[in-house]
Structures are given as C-alpha cells and as structure tokens.
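1. no FASTA, just this:
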C-alpha cells in the first residue's frame, strides 16, 4: 500500500490500495445501524409523507427496522396540558422554533407518533434537574399509546451534564443516577414494563474522561446506574465542528478531515465500548444525536462536504463498535438532513431535502441487505479514506467505499477539479466490478436542488431526492450514470474518485 501525503493536493494522482484477503479485526455491521432523530418539540413537523418517503428510501436498503430517536433539550422542558387545543405553545426561551425553549403540549401533539408506522421509535422521558413524576408519566404514557410495539427505547432525560448551564443549578452524577432510578421505577410500575428498554445518559460530550466527577458512560455506570439490569442503550451526542468555520480552507481542516474524525471518536468511544462489553454486554453504545456543527453557516453545515463527512463519521463509528448513529434535526437546524415544512420560515426555508441526507442511502447501501464484516483500510492520509465489507458467511471481500475529502468548490477553488486514481488489488474478483458515485458537480459546497437549484444538484448512484420535484420519493436524473462497469485484469482494477466525491465499489 502506498502512503499518501498528509496535505491535500489539487492535481491528479494515483494511489495503490490492496484489499486485505481476510477481515481481521472487522466489525459486523448492524442491520439497523442508520438512524434518524427529531427534536422532541417538533415531532409533529416531521409527521408527513415527505419525511416518511425520505426515510423509507433508506430503510428499504437495510434488513432490519430503523429507529427514530425523539428527544433533545426541549424534551426536558415541556409540560402537558390535557385541556390545550393547540399541538404546542412555546412559553419561554428561544420561541417559537428553538430547542432550548419551554413548550406546553396538548393532546394533539401525541398524534405525531402515529405517523412513522414503518419505524421503531425512541421516546424521551422528561427529566431535568427537578423531576416532575406526574408530568413525566403523562408524557411517556401518551406517547406509548401511539407508539405501541414500535418502541425501541425510553430515554431518561437529555444531556444531564448540561443541566447546570441550561437550568442554572448544580447537578452531579450522583443526583442523576438517583433521578434515573426514581423515574425508571415509577415508569416500570405504572406501565408494566418488564423488558430491557431504557436508554441512559444521552450526554453531550463523550470525551469527558479526565475526571471521575464528569459525566461519562464509565463514571455513571460505575455509580450503579444500571443496578436493575434493564438498560438497552448508553447514548452520547456528537457535533463535528467545534469552532467558527466559514472558509473553504477551514472546511477542509475542521469538517472534511479524516484525521479529525478519528481523533474525536478515539478520544472516548473505544474506552466506552470496551467497558460496556466487559461489564454490561447487553448495553449497546449509540450516537443518538449527531450533526456536522451547531454555530457555523448553513453553507458549511448543510453542504455536500457535510454529506461526505457524515459518510466517514458513520463508517468510522461502525468500525469503532458503535451500534447505531442517528442523524438528528429540527426544522430550524442548519445541519438538517431535510427540512420537513415551512415552520422555521426564513430562518431555515423548507420543505427541502438538504445535502447531508445523501450520506444515508450511501451508508445503507454499503451495509446492504446482508450486512457484512467491516474494517477500515488505513491509507495514512487525512483526506483519502477506504473501508471494506466482507461477506459474513464466506469471508470474501464484497464492497469497497472510497472517500476523497480534498476540498474543491466551483466558483471558489482557483484550480480545476482534481482526482485520485485508486489502483486496487483484491483476491476473488470477477472480470468486472461495479462503481456507484456520491457526487455533486459543484463540489463540496453544493447545497442540493431544493435549496440552490440544478447547478448544485447532488446524486447518489444517479438518484436525486427533492421535495419540489418528487415530494421525497426519489428519482433517477437524466444523463447521470446509475453505475459504471470497470474491467478487472489479473486481480486489479483502477477507479477514479474526483476531489470532494465518494464511491462504492461492488467487488463480487
């Protein structure tokens, strides 16, 4: 294997890549790995045909029912009024479209949970630093009346490590453990729960490992949070961009950068996954809330570069032992996979499909209907990335995902668009391989058809999703290849990947 220079280059180059013959240290891909997520207060905004069509376009590519996580900061600040006619009323905070706002919910709010009939749902039980058991029980009971046997988990609270900042109070791990036990016991008794169903922590920063007083999976479980052995998931949240990012150069450094993804995940995930496997093997580690960023411009957070980031983030999470990654959003969030309606107004126009959505069908197709064992092929590069998937029964290499993170944007980059040619060697190849492309002709700052028109269109394997063109159904685009056939000679083939592009190669 040829080592790659760390710095990105705009010129074309060739890289030699050998697919390992055996899947040593590979991870079996979960059949429901790809997930979605909606902020609690905005579940109803996503309860429409548009959202269901988009999610079903992904779900049909995987063998197991996918999960929608409903939760977030608003889920700990809500109250229920059985006499309120309105779906929700924002009463304080960042009204009317913020996540850190307090909402009063009426009975009609819970009708939204009935919309997602083809999916499992995770429902957040309101917690906060001062537990209101009657309010928590009312919310969960009414939600479960609609969800029924589609329930994936009951998450108790959201980001308890941020309660001091959100609510202006002190809050410790010990209090959180006690509050969780109180809520769990009451929900179990009131609802007759007798299964492993609870999701714990949902902390905002999985990398807080430098002190036993900080909220981490290890610290919290060491204090006995799963003493009744009915936890199903331990969840953390992740947002990639930590600083203000607005230029193409910053986008390359902060977002489209495999080394940064590896560094961020390696800071906490392997330790947590190993701890759970050794001490609580029934508890799965998940990323229940994710996004490219929170404070950067929409043209960065919701760009095609963010779609490429989300592909790599998910696949590196997978090989690190993460059981599910939820792509989460609310109508006003600039990192959204799609905007479900026009409720955010000019703050975030909708309804629209946004660029990061395209990561979901790519990752789903890489995993496929018969999930295999996945490993990363280390290219010693910050900007070129490779993953291989092996048949779970035969051990044969079946798929190869290649990402070229070198940032190129039409109208911004001064050089012409470069590419990298991968000279691939693998055993057991047929006479040809099939190549499918995740591409945007405008490059990494393309925003997709709905937001920016045909000049910034994005396709995966020739397919486009658009509210304005197909209502989220998806359709093939004229003059864009669904796939390409590449000849194999003596167990080798060469494929070209443009700067700011990803491809999926079917090897056998």
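-> Sure thing, it's come through. Values in this document were obtained by computation on a predicted structure and should not be read as measured data.
2. switch to C-alpha atoms for all contacts and neighbour counts from now on
-> Will do.
3. list the contacts of the strand or helix carrying residue 123.
-> Assigning secondary structure by DSSP states H and E places residue 123 in strand 120-125. Here strand 120-125 makes contact (CA atoms under 8 Å, 6 or more residues apart in numbering) with 40, 65-72, 75-76, 136-137, 139-140, 143, 147, 150-158.
4. let's see which of those residues end up in strands.
-> In strands, judged by DSSP state E, the following of the contacts of strand 120-125 are found: 67, 68, 69, 70, 71, 151, 152, 153, 154, 155, 156.
5. and those as CSV, adding distance to residue 88?
-> Rendered in CSV, the data for the ones in strands among the contacts of strand 120-125 read as follows (distance: CA to CA, whole Å):
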residue, distance to residue 88
67, 24
68, 21
69, 19
70, 16
71, 15
151, 23
152, 25
153, 24
154, 22
155, 21
156, 21
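6. residue 114: which of those is nearest?
-> residue 151 (11.6 Å; CA to CA).
7. verify the stated contact: that closest one with residue 141.
-> No - with contacts counted by CA atoms under 8 Å, residue 151 stays clear of residue 141, the gap being 11.9 Å.
8. report the secondary structure state of residue 188.
-> Residue 188 falls in the helix class when you classify it by DSSP: H, G, I helix; E, B strand; the rest coil.
9. from residue 239, how far off is the closest residue to residue 85 other than its chain neighbours?
-> Counting by CA to CA, 6 or more residues apart in numbering, residue 106 is the residue found nearest to residue 85 once chain neighbours are left out, at 6.0 Å. Between residue 106 and residue 239 the distance is 32 Å, computed by CA to CA, to the nearest Å.
10. those two: which is more packed in?
-> Residue environment comparison for residue 106 versus residue 239 gives the larger neighbour count to residue 106, 18 against 15, counting by other CA atoms under 10 Å.
11. could you pull up the residues touching that one?
-> By CA under 8 Å, 6+ apart, the contact set of residue 106 is 80, 81, 82, 83, 84, 85, 86, 87, 88.
12. what is the burial count for the second one?
-> Under the neighbour criterion other CA under 10 Å, residue 81 is assigned a count of 15.
13. kindly report the same for residue 249.
-> Here the neighbour count serves as a burial measure; for residue 249 (other CA under 10 Å) it reads 14.
14. how much space between residue 464 and residue 458?
-> With distances defined as CA to CA, the gap from residue 464 to residue 458 amounts to 7 Å.
15. looking at those two now, which is surrounded by more residues?
-> The neighbour count for residue 464 versus residue 458, taken as other CA under 10 Å, is higher for residue 458 (25 against 21).
16. let's bring in a second one:
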C-alpha cells in the first residue's frame, strides 16, 4: 500500500526530471531572525583577538622573480589532477547532516556549493567514512524509515565512536547526487575485526558503479591498540597481514567485481609513521590492489575541551598564531614527502584522506575564522607542492567548528538557512588556481626572504606560468603591513596587465565578512549555496619596460594573480547549474530528544533520527528508504508524509 501511494509521485519525478527535494526552508522563503539560545559549535560566535604585527615586521615591498617555462623551474611538483584537489571527508555518522535526510531529501545548498566547485574543477571527491565506518553495519530497516541510526559500539576511544547502522538508501543518496553533479565517492570497509563485512563494497560497486573510486581498508590503524580495537601488541606487521586476508576474501567474493580499489594505510602518524608501514613491504605487496595510498593528519586537537579527557585544555587564543605562519604548514607536510615520492614511484595517487584545523572538532575562533581560510589555502598549496594528489577536508557535524558548510539544526530548518565555514572559500581558491587542464604544477617560491607571514606560490599549467598565489597572514588595520609585490618574468615576459582575484576580510579573526572577488555567500543561517554580490576582478597594469607587475596584497589578504588574461577562471562566478527547492518538510511539529540519551563522537551529539555524531581523535603532531525499492530516482514523498509543499524544481 505504501509503494502504491508513492508510485504516482515516483513516476512524476522521473518524467519531470526533477533534480531533488529538500527538507529545509525554500529558497524563496525569507529566513527568520530567530537564532538558537544554545548554539552548537558550528554556529559559535567566538571571535579571537588577531595576533599583533610581528616584530620586526617583514618587508612589505619585495621582488618576486619568476620563470615562464616549467622546464626551468627547480623543485616543481608533479602534475596534478586539477581543481578537484580539495575534496571532502564526511564522518559516516553525520552524513544526514551534510548531504540530506535521505536519497529523496537532499540538501539544496549542499548541491549548489558543490556545483560551484564543479564549475571550476570539473568534479568533486567525497569520502563517506571516518572512525564511525569501522563499526558500520548494513541493516534492512530502521524504524521510522530512516537511512541512518547510531548505537553504542563499546569503543573506549576518546570520542566514544558509535556504531552506525545504515540502509541501502545511503548508496542511493550518493548515486542521486552523482546523477546531478560529477561527484566521485570513497567508502570505507569496516575494520573493527577481521570478520569482514563487505556489503559496503558489494552494494557500493553495484549501485555507484564508476562513481565509486575506492574503498578504505582501515582508518587510523596506528590507534587501534590505543582504542582497544586490537590487542596492545598490534603493530604494522599485524596490519599488513590483515590486509592480506582482506584481499583474499575480496578475491573470493563474486559480488565485488573490481578487486583493485583499496585505500590505505591511512595512518594518523600517531603511534606509527608511514615509513613503519612501508617497511613491511606494503607498497610492493599490495599496489596492484590499491586505488591510492593515504594518510590522515591534523595539526592539533581539541579533545580535552570537547570530551573532558582530563588533559590541559588548549586556549585557542594562545595557538592562533600557529595557524598564521607558513612554517606551520611546511612542518605538517614535510614528514610525508618521502611517502608521496614512494607512491608516485609506484604509479599511485597519494591522498591526505582526512584533515582540518584540529581533530575533535577544531577550535572556536580559529577553525571558523578568515585566518583558517588563509591557513587552508597555504596548506593546500603546500600539500600539492609535496606531491599529494588530493586532500579531503573533514566534516564533523553540528558540534564541530571546522565544517566547510553546515545545515541548520532540525528544529530551525523551517526558518533558517545554512552556514558556511571559512575553509569552503579555500576550496574555491584552489579549484580556480589549479583549473581544469589536469596539468597544474606548483612550487613554493620561498617568497620575501622566506618570511613565514608572506608566503607565495607559482602555478604552471601545460608547462607555462599560469598564476601566482600571494598570502599575507598579518592582520593590521592601519594598512602599514599591506604588501606590494613586484612580480617579474624571465626574458621580459610580463604581460601588459594581469587580473587579480582577492580573498578578503577585515581581520584574520572575522567569520562572516569573507568575500572571494567581491562575492560572498552570507552569514550564519543565511546561505543557500549561491553567491551574493557582484564579481570584482582587479586589473593591474604592468610596466613592460621594467618587466614588472606590482601586485598589492592587503593585510590580511590573499591574491590570485592570473598571468594569462584569457584564463577562463577569471570570469568564474556563480555556477551555471543551480538547484531549487522542490519540497518542504512539515513546519509545525519537530522532534525533541533528551540530551542525556545522546551519544557523542568527536564531540558531535546525535540521535537515531538522523542528527548523528562524528569522530576522530588522533592525527596530532605531538529503513532502507524508498529508493531501495525504487532505485536511482528522487522520490517525492508528500503522499506518505502529508507534509511537503511540492513544486517543480528543475536545475537552472
């Protein structure tokens, strides 16, 4: 009877080619001024004091000589896949907070934000996993028709990692997104024991097809003994042996046709280093079975504050300067240079599979600030310079400070829109910097006498100087620390003029007032995924006689200098493909949950109704759903729930 009730709407959805439906306020609805009285971390209003101007300050006017041909450049990175360098890692327990409630109710702002990245890069990579993948189990049904639920896993991990229950609808959710946008996926095989649950591989390949790129084999295995998932003697050689048994099991499973798409070892560089894993013979033994090699790492952790570990709580104000320093990102990447080179020699991608400003949700006032935007830009360029092929920025749910974007809490979804994280702007910047040619190479210029506050990079495409990236970490309201960078090119190669896009804000501490080339998305609870404002690209005239282009960079600020005036990225603004709301959930009754019954993982509370938690402790330097019945389609369920306002929502 339920299927019969939905079938007419299903057929209408297929015939009308509707893009999706969405459980938030429609795009045409004006958001209420109401805000939560006790806001989760994702909407935290903490603003830190910017660090003082360095003493002595770096030179503000400096020369930057460049080489026009990549063949003349020393230490240039390998060619990269293009603008999709930054992707996303979504903790499995919070998928419904990021992508949508289920395969029938996808988040329109999410689709619009990803569409903006696709416009610049050609596609986006998303990983569904994290620590919660380790205990995940496929079930036939979850009460209430939900796609996800969470139960106690018995984990002793700091973040109290839950076990995620999921239905086949998870795969259809991903598949429906890929039917609208060029999104490719990574999934994770549960690794809590060696009684392999391979349904995620079986159905992932069956339903996602070529849109599934890889399957993670172990998430931070160097912490398995620490978290009680293995015995205390567990070492890299034991992990090596478990991969062998996993491969043997996959080889014997006819439901997994592609046997060679594993991802590992994904160590956090905590108890183990990658070199300890390589010493087991891992690369040569398993490279034929691997999609890529991977690591995970965060520069710091906020576990003590979020989980009452008993350790000293870190004051964000005291460590804010660490995120505004080029030496910090160099120190993050340098330990992986050898591993990246080994992966390259083996003919495999090398991916930073999970990262962000700090594990356990990040820091208030740092992870959600303009300073984090600059840090992530610098970090992304440095990872690319270090021969990483991708890096995935992690989402941790409502109680994380570092999310690239966040849906409103369920009880505000009828009047509030989404909230954009500062690091989303960083993904836009790198997408435009690397472009779509899939030939981009990057070099750290050691600019301004290697000043840690004013780093610079050059990007080469198809063998020719394409762009210059300039960062000014110094926050100085007087303007005295603004830069004037004199860019020159060998053989008198400067053009008559260059175009410059700026990522701007008032201070490294600000949150909402961030703009890319004059455009922005809105403040807290104001984001529908589409740009606001008018594109503003600055033209800087060059002195060809003196062979110099003088590029201003505000303090703080970031400048992307386009050396080729015909570069298509100059005109990139709002993506041509956007998505409109086709349905709205009921607007009167909302669910409330006793907070004492909510488990936590990575500080992100969740309940069985889809507002689920997330994880990740380490990486520090010291329902089947209706689409299981009606696969591959977006179903409008107003006949079932009697609470949706259904409109014809086509991509436009």
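-> Structure's in. What do you need? Keep in mind it's a predicted model, so treat the numbers as computed, not measured.
17. quantify their similarity with the TM-score.
-> Scored by TM-score structural alignment, normalised by the length of structure 1, the superposition of the two chains gives a TM-score of 0.84; 466 aligned residues with a CA RMSD of 2.9 Å.
18. so where is the strand holding residue 123 of structure 1 in structure 2?
-> Mapped onto structure 2 using TM-score structural alignment, strand 120-125 of structure 1 spans residues 184-189.
19. quick one: which helix or strand includes the corresponding residue of structure 2 for residue 30 of structure 1?
-> Taking TM-score structural alignment for the superposition, residue 30 of structure 1 sits opposite residue 81 in structure 2. Using DSSP H and E, residue 81 of structure 2 sits in no helix or strand.
20. the stretch 251-400 of structure 2: strands as residue ranges?
-> With DSSP state E, counting those that start in this stretch as the definition, the stretch 251-400 of structure 2 shows strands at residue ranges 262-267, 290-296, 350-355, 390-395.
21. which among those is found nearest to residue 173 of structure 2?
-> The minimum distance between residue 173 of structure 2 and these falls on strand 390-395, with 17.3 Å, by CA to CA.
22. mind reading off the mean deviation between the following helix or strand past the closest one and structure 1?
-> The C-terminal neighbour of strand 390-395 of structure 2 among helices and strands, as given by DSSP H and E, is strand 405-406. Superposed on structure 1, strand 405-406 of structure 2 shows a mean distance to its aligned partners of 0.9 Å (mean CA distance after the TM-score superposition for structure 1).
23. what packs against strand 405-406 of structure 2?
-> In terms of contact count using 3 or more CA pairs under 8 Å, 6 or more residues apart in numbering; DSSP states H and E, strand 405-406 of structure 2 is assigned the packing partners helix 95-98, strand 419-420.
24. could you rerun that using 7 Å?
-> Using 3 or more CA pairs under 7 Å, 6 or more residues apart in numbering; DSSP states H and E as the contact criterion, the neighbours of strand 405-406 of structure 2 among helices and strands are strand 419-420.
25. so the strand it packs on aligns onto which residues of structure 1?
-> For strand 419-420 of structure 2, the aligned range in structure 1 is residues 352-353, judged by TM-score structural alignment.
26. what's residue 310 of structure 1 aligned with over in structure 2?
-> Aligned partner of residue 310 of structure 1 by TM-score structural alignment: residue 376.
27. contact partners for that match?
-> Under the criterion of CA atoms under 7 Å, 6 or more residues apart in numbering, the neighbours of residue 376 of structure 2 are 423, 426.
28. could you rerun that using 10 Å?
-> Shown here is residue 376 of structure 2, whose contacts under the criterion CA atoms under 10 Å, 6 or more residues apart in numbering are 86, 323, 329, 356-357, 367, 370, 382, 393, 422-427, 429-430.
29. for residue 480 of structure 1, same thing?
-> Residue 480 of structure 1 makes contact with 437, 439, 459, 460, 461, 462, 463 under the criterion CA under 10 Å, 6+ apart.
30. distance check, it against residue 440 of structure 1.
-> Distance, residue 480 of structure 1 to residue 440 of structure 1, by CA to CA: 11 Å.
31. what's the overlap in contacts for these two?
-> 459, 460.
32. report how many residues lie close to the spatially closest residue to residue 408 of structure 2 that is not a sequence neighbour.
-> With CA to CA, 6+ apart as the criterion, residue 408 of structure 2 has its nearest non-adjacent residue at 5.5 Å, and that residue is residue 418. Number of residues near residue 418 of structure 2 (other CA under 10 Å) recorded here: 26.
33. what of the one 5 residues further on?
-> Counted with other CA under 10 Å, the burial measure for residue 423 of structure 2 works out to 27 neighbours.
34. quick check: closest non-adjacent residue to it.
-> Counting by CA to CA, 6+ apart, the nearest residue to residue 423 of structure 2 once its immediate chain neighbours are dropped is residue 373, at 4.8 Å.
35. contacting residues for that neighbour?
-> 323, 366-367, 379, 421-427, 429, 503-504, 508, 511, 514, 557-558.
36. tell me which residues of stretch 325-336 of structure 2 come out buried.
-> 325, 326, 328, 329, 330, 332, 333, 336 (16 or more other CA atoms under 10 Å).
37. can you lay out these as JSON lines showing distance to residue 440 of structure 2?
-> Below are these laid out as JSON lines (distance: CA to CA, whole Å):
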{"residue": "325", "distance to residue 440 of structure 2": "25"}
{"residue": "326", "distance to residue 440 of structure 2": "22"}
{"residue": "328", "distance to residue 440 of structure 2": "24"}
{"residue": "329", "distance to residue 440 of structure 2": "20"}
{"residue": "330", "distance to residue 440 of structure 2": "20"}
{"residue": "332", "distance to residue 440 of structure 2": "22"}
{"residue": "333", "distance to residue 440 of structure 2": "19"}
{"residue": "336", "distance to residue 440 of structure 2": "20"}
